[in-house]
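Participant: My questions concern the predicted model and sequence given below.
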Amino acid sequence: MNNRMKYNKVFTTLFNINDSQLNEDFTFNNVENWDSIVHLSLITELEYTFNIMFETEDILSFGSYENGMRILEKYEISFNDV
């Protein structure tokens, strides 16, 4: 399973959605059930999945599907393996 698939699986599992819904519009402001508890679950699951530890600044700015990939790239997680 490549990194994009792992990343998508975290989102689809937590938000109970299909991959097709993951795009630039999938943001904290646009997703009704993306609240603080789901946000922390998302961060925790991504840390576990990619064996990393987010900095506080990254946790606070992780507000969208697209931005999340940019943040993960700071931790040397590549999404070019699609």
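Facilitator: Cool, the structure landed.
Participant: hey, let's count contacts and neighbours off CA atoms from now on
Facilitator: Will do.
Participant: gap between the most centrally placed residue in the chain and residue 46?
Facilitator: Centroid check for the chain by Cα atoms, centre = their mean gives residue 68 as the closest residue, at 4.9 Å. Applying Cα to Cα, to the nearest Å, the value for residue 68 to residue 46 is 10 Å.
Participant: The structure to be compared is supplied as follows:
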Amino acid sequence: MKTVSEKVLAAFGTVLGVPDDVPTATLVYNDFPGWDSVAHMALVAALEEQFDCMLEMDDILNMSDFDKTVEIMARYG
């Protein structure tokens, strides 16, 4: 069974092409190459599919980096 962090990293990999060994501290919205507003919505869709949920708007807006995304997704399972 994958951890929340592993599931989130898999979604980042699918949407942004992030390799598994990337330092997750570099995954910051509008700072990491390719993670713009369009990619953010694709990431949200991938996370909703991965976690079988519908994210709240506040959660979508608060996904500012990898660690915050993991924290948010932990509430969804």
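Facilitator: Arrived safely, thanks for sending. Everything numeric here is computed off the predicted structure, so don't read it as measured data.
Participant: re the thing from before, if I look at the residue nearest to the centre of structure 1, how far off is residue 2 of structure 1?
Facilitator: 16 Å.
Participant: swap in residue 27 of structure 1?
Facilitator: Per Cα to Cα, residue 27 of structure 1 is found 23 Å from residue 2 of structure 1.
Participant: Which one of these two is surrounded by more residues?
Facilitator: Per other Cα atoms under 10 Å, whichever of residue 27 of structure 1 and residue 2 has more neighbours is residue 27, with 18 against 11.
Participant: Hmm, residue 61 and the more buried one touching each other?
Facilitator: No. Between residue 27 of structure 1 and residue 61 there is no contact under Cα atoms under 8 Å: 11.2 Å.
Participant: By how much does the lengthiest helix in structure 1 deviate from structure 2 on average?
Facilitator: Secondary structure of structure 1 per DSSP state H: the longest helix is helix 36-50. Aligned to structure 2 and superposed, helix 36-50 of structure 1 gives a mean residue distance of 0.5 Å (mean Cα distance after the TM-score superposition for structure 1).
Participant: Where in structure 2 does that helix fall?
Facilitator: Aligned by TM-score structural alignment, helix 36-50 of structure 1 falls on residues 37-51 of structure 2.
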